[in-house]
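S.K.: Please find the sequence and the predicted model below.
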Amino acid sequence: MSTDAVLISSFTFATMQINRHVALFVLLFGTVGNLLNIWVLSEHSLSDNPCSTYLWWSSLSSAIFIWSGTLTRVLQGYNLNWPNTNQPVCKTRLFILTTCFSVAVWTLVGASSDRYLRSSALVKFRNFSTVQTARRILIIIITGSVLVFLEVFYCYEASVPNVPVACYPQSLPCRLYNDWMLILFTTVIPSCFMAVFGSLTIRNIRTRVVQPVMHVEFRNNTANQNVRLRLNDRNINHMLLIQVLVVLLMNLPVTIHRLYASLTANFSKTALRVAIENLIYSLVVLFSFFSYSISFYLYILTGSIYRAALKRVGRRLLRRIGLLH
């Protein structure tokens, strides 16, 4: 057996093991984390905060994104490739995956913008930081993501040869469009927005002490409640900033790989090079999936308000099932 054949076999085996074990870990880890996020963010002390509304939807779309992407990789690890060889399943799965990926990213942009509005010195800006505004922006995000990635039903084909995954755009124009749309719409543009809103929020926090927006129904709140709102805002700012930084850093490798794949799409490649690229692709994609699996654990580490909410919902659950009185 030639050296190239041995290397190809080794890289292929490594890719299979990564898909079999690492992808399964990400799937389970991310599912548990995002479901707990959805549960905790529904708690009353957090649900009336517009930023929490964005984070709730980010967790929901992240859970669907992880399942639509990593489950197929786990099956690939056991040589079960039917989701990539069945045409309707291929197209539907990729549409769900790309749309949910987009929603998961852009809801973080929405949360970052809300933090900027909430910390603004101008009352007219702070008045936009409401749950109603968040819901309107969420409708725009979901609708825009669906429209942008409707091309999946036209471009993607099952059983495409010599590509990282068999469910892939068949034609070169489709590959270029899809790669650049994923690079720009789900990475570069939202990253720029998050960086801008994050820096503006930090500037606002440093330059003044922000009084929280008080709506009509809260005008008679006590000073203690005002302090609670300020502490909640500070905690959520910290939680969101850490998550945004993690997402940006962990999605950088897959962005670079997609850029490389787009620039070399019409190059002739040897079997060894394809095997190496498939291994790298599996690693960077799982790295990206992992960034949307750890938000719950980041919130636990960085947000005291989140830990308190988790304790409250946990106690309620234990009382409901009779384990705590």
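M.R.: Arrived safely.
S.K.: hey, let's count contacts and neighbours off CA atoms from now on
M.R.: Fine.
S.K.: Skipping adjacent residues, who's closest to F29 in space?
M.R.: S293 (6.4 Å; Cα to Cα, 6 or more residues apart in numbering).
S.K.: just F290 next, same as before
M.R.: F290 sits nearest to V26 (Cα to Cα, 6+ apart), 6.0 Å away.
S.K.: wait, what's in contact with the residue nearest to F29?
M.R.: Counting by Cα atoms under 8 Å, 6 or more residues apart in numbering, S293 makes contact with V26, L27, F29, G30, T31, G33, N34, S62, A63, I66.
S.K.: still on that earlier bit, shouldn't the residue nearest to F290 be within a helix?
M.R.: Yes - counting by DSSP: H, G, I helix; E, B strand; the rest coil, V26 is found in a helix.
S.K.: State the distance from it to A271.
M.R.: 29 Å (Cα to Cα, to the nearest Å).
S.K.: So which of those two has more stuff around it?
M.R.: V26 (23 against 13; other Cα atoms under 10 Å).
S.K.: Check it against this one:
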Amino acid sequence: MASTSTSSFDYASQQVAIYLNGFNLIIGIPGGFLNILVFLSLKTFRENTCSFYLIIVSCLNVGQLLLGALSRFVISGFSIDWTIMSRPYCKLRIYLFQTFSLITLTCMCLATIDQYFATCKRVRWQKWSNITTTRYLTAITIIFWSIFSILYPIYYDIVLSLTTNKLSCMNTNPTFDRYNTNFHQIIMQGFLPNFLTALFGILAYYNTKNIAYRIVPLVRRELDKQLTSMLLVQVIFNTFSLLCYNIVSIMGPYINTSKDPVVLAKFRLVQIISYSIYYFYPACPFYIYVCVSERFRRQLTYVLFVKVFKHCKRLQLAANEVEPQP
């Protein structure tokens, strides 16, 4: 009876992993590229400091989906685990995924803080929101987390898992595993970025409610309102996605000590669901922006049907030109 229940939960875990991760890939990768296209195509966004962070986030979100959601989809759907086929890939994947994740979360924090400074009524604080500072902070963030994440390929390797009795790309150092579980996953990738983005997102939203009473150019005022509303809704969505993952990470060390195979199978299902929900935050920003901001919808339409169409037409005319005969 227990083996039947275990098999049922394992089958459910497999199906959840296939469909939820497949869904994340189908919507997330095109959405990420559309975000990049809109942000880079319009001068309004290219010259804005908050948008600069969102461009970095959009690029790395695509990377997270390819490294994380795609691997889980292939493992569950086709029983192909690339991480146990190649030791270098095992180490490179965990390094890039952790680096991308930390840079993304940091840039989201910096974007909300920057938007708070940009909408602040104090001119001295507004000066902190400038493109030079933004580029320096982005470079420091990328360099710092790239160096910090070197610990992951050092301690991750292909080993025989004691719980599943199968080869797995996993952490081989107990001390680093405790740090990763109790601090990194819960604090660095959860409660700390959630707290900072929520705090400054709400403060920036409060600033935009009073921005109409200040002497601010109309274009800048509308852009600040647009970006703040987009960020605030994304922060709320990210908090939900990361919170599920954080709660399961806290429960994991206690439930994995159980000797009951049914309990472990149930928890594996909960883990798969939380991991799949985790990938909602890199998969859904584009659709959040489209739903929240009417201005973003108009900008998207303009980029796709005016700028891209004109560019394709120019390329077609150039290809059809016939050089004059000598």
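M.R.: Looks like it came in fine. On a predicted model such as this, the values are computed, not experimentally measured, just so you know.
S.K.: before we move on, back to that, aligned partner of the residue nearest to F29 of structure 1 in structure 2?
M.R.: Structural alignment (TM-score structural alignment) places S293 of structure 1 against A283 in structure 2.
S.K.: Give me the packing partners of the longest helix seen in structure 1, helices and strands only.
M.R.: The helix that spans the most residues within structure 1, counting by DSSP state H, is helix 223-263. Packing partners of helix 223-263 of structure 1 (3 or more Cα pairs under 8 Å, 6 or more residues apart in numbering; DSSP states H and E): helix 87-119, helix 172-183, helix 189-207, helix 271-291, helix 295-302, helix 304-320.
S.K.: Quick one: closest of these to R73 of structure 1.
M.R.: Distance to R73 of structure 1, taken as Cα to Cα, is lowest for helix 271-291 among those, at 8.5 Å.
S.K.: Which of the residues in the closest one are classified as buried?
M.R.: Applying a neighbour-count criterion of 16 or more other Cα atoms under 10 Å, one finds 272, 274-291 buried in helix 271-291 of structure 1.
S.K.: Stretch 179-191 of structure 2 now?
M.R.: N180, T181, N182, Q185, I186, M188, Q189, G190.
S.K.: For the second one, give its distance to Y254 of structure 2.
M.R.: From T181 of structure 2 across to Y254 of structure 2, the span is 12 Å (Cα to Cα).
S.K.: Can you give me the neighbour number for the aligned residue in structure 2 for T12 of structure 1?
M.R.: Alignment note: T12 of structure 1 maps to D10 in structure 2; criterion TM-score structural alignment. Other residues within reach of D10 of structure 2, judged by other Cα under 10 Å, total 19.
S.K.: quick one: contacts for D10 of structure 2?
M.R.: D10 of structure 2 neighbours (Cα under 8 Å, 6+ apart): A265, R268, L269.
S.K.: what separates the last one from H311 of structure 2, distance-wise?
M.R.: The one in question is L269 of structure 2. 48 Å.
S.K.: Checking T164 of structure 2 next. Helix, strand or coil?
M.R.: T164 of structure 2 ends up coil, using three-state DSSP.
S.K.: And for it, the neighbour number?
M.R.: 8.
S.K.: Next, work out how far apart it and F237 of structure 2 are.
M.R.: 33 Å.
S.K.: and R221 of structure 2, what pairs with it in structure 1?
M.R.: Looks like R221 of structure 2 aligns to R230 there (TM-score structural alignment).
S.K.: pretty sure its match is in contact with P212, am I right?
M.R.: Yes - using Cα atoms under 8 Å, R230 of structure 1 is in contact with P212, at 6.5 Å.
S.K.: Find residues that contact each of the two.
M.R.: With Cα under 8 Å, 6+ apart, R230 of structure 1 and P212 have no common neighbours.
S.K.: want to throw the buried residues of stretch 179-191 of structure 2 into a markdown table with distance to F117 of structure 2?
M.R.: Shown next, in a markdown table, are the buried residues of stretch 179-191 of structure 2 (distance: Cα to Cα, whole Å):
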| residue | distance to F117 of structure 2 |
| --- | --- |
| N180 | 33 |
| T181 | 34 |
| N182 | 33 |
| Q185 | 29 |
| I186 | 28 |
| M188 | 23 |
| Q189 | 24 |
| G190 | 24 |
